[in-house]
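*Asks:* Sequence plus predicted model, see below.
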Amino acid sequence: MALQDSGMKSQSIIKRVLHSSSWIGLGALASQGLRLLGNLILTRLLFPEAFGLMALVTVFIVGMKMFSDLASVLGFRKTIEEMIRFFSTRPGRFKSHGVSSCGGLPT
């Protein structure tokens, strides 16, 4: 209803998904193209050893970012599992950590 109230045309969800996906794909393609263009320019500006060092540093930085993303995902999963264990108790009381249901006061 919000779409009709704002005066926008009602489109099918499939058309909207395809339109959005095409913009995401074009953005990714443009990003990779600019990255290639930047690398081609840098190969002309830098001597081979400096370009190789830059490539190694880039690989290291990307690897560290991927590792930190993995660690944060695993940590988030562990937190969710702990929350599920904490809240899956009998009604009226939390078994874990001795916390009562009224106001979060310790029992």
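*Replies:* Thanks, I have it. Small disclaimer: the values here were computed from a predicted structure and weren't measured.

*Asks:* switch to C-alpha atoms for all contacts and neighbour counts from now on
*Replies:* Will do.

*Asks:* Using the three-state scheme, assign the most centrally placed residue in the chain.
*Replies:* Nearest to the mean C-alpha position of the chain, by CA atoms, centre = their mean, lies Asp69 at 8.2 Å. What DSSP: H, G, I helix; E, B strand; the rest coil gives for Asp69 is helix.

*Asks:* next, the one to line up against it:
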Amino acid sequence: MGGSNGFGRTSGTPGGVSSGPAAPKSRPNRYYGTATLDATRVGRDAGRIAEEVIAHLSGLVGATVTVTLEIQASVPDGVPENVIRTVTENGRTLKFTTQGFEEG
């Protein structure tokens, strides 16, 4: 029954004022999200994110979805040389775009 719709306009029912067709509302066209995963359960957590977020976005027509994995590790006593070699080589083999060790 003709009344306000909460946006300062009244409905097009008898007694109300109609202002013609509404302009199409623009919709968001970008998404971003960051999650911290449990290092002991990365596979499980990443799998859930893939199923519950990424799949919905990548299924949209024309969507381009980029997923970036960022790893940060802090080792108070320092990283042993053999681990530095192993991690660096594995990162290279896995085609990491950036990687490195530093003193801090």
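*Replies:* Perfect, I can see it now. Just so it is clear, the structure is predicted and the values come from calculations on it, not from any experiment.

*Asks:* what TM-score comes out when they're superposed?
*Replies:* For this chain pair, the superposition-based TM-score is 0.26 by TM-score structural alignment, normalised by the length of structure 2; 46 aligned residues with a CA RMSD of 4.3 Å.

*Asks:* Pull up the gap between the residue nearest to the centre of structure 1 and Gln4 of structure 1, please.
*Replies:* Using CA to CA, to the nearest Å, we find Asp69 of structure 1 at a distance of 40 Å from Gln4 of structure 1.

*Asks:* where exactly do the strands run in structure 1?
*Replies:* Remark: strands assigned in structure 1 by DSSP state E are 93-94, 99-100.

*Asks:* from these, which stretch is densest packed?
*Replies:* strand 93-94 (a mean of 16; mean count of other CA atoms under 10 Å).

*Asks:* and that strand, what does it pack onto?
*Replies:* strand 99-100 (3 or more CA pairs under 8 Å, 6 or more residues apart in numbering; DSSP states H and E).

*Asks:* 10 Å instead, please
*Replies:* Under the contact criterion of 3 or more CA pairs under 10 Å, 6 or more residues apart in numbering; DSSP states H and E, strand 93-94 of structure 1 touches helix 48-87, strand 99-100.

*Asks:* any idea which of these is most buried?
*Replies:* Across those, averaging neighbours per residue (mean count of other CA under 10 Å) puts strand 99-100 on top, at a mean of 14.

*Asks:* helices and strands around that one, which ones?
*Replies:* Against strand 99-100 of structure 1 (3+ CA pairs under 10 Å, 6+ apart) you get strand 93-94.

*Asks:* next structured bit after the host helix or strand of His56 of structure 2?
*Replies:* Here His56 of structure 2, judged by DSSP states H and E, is contained in helix 55-58. For helix 55-58 of structure 2, the succeeding helix or strand toward the C-terminus, using DSSP H and E, is helix 81-93.

*Asks:* Next, count neighbours for Thr86 of structure 2.
*Replies:* Using other CA atoms under 10 Å, Thr86 of structure 2 is surrounded by 11 other residues.

*Asks:* Kindly report the same for Arg85 of structure 2.
*Replies:* 11.

*Asks:* tell me the contacts of it?
*Replies:* Applying CA atoms under 10 Å, 6 or more residues apart in numbering, one finds that Arg85 of structure 2 lies in contact with Gly91.
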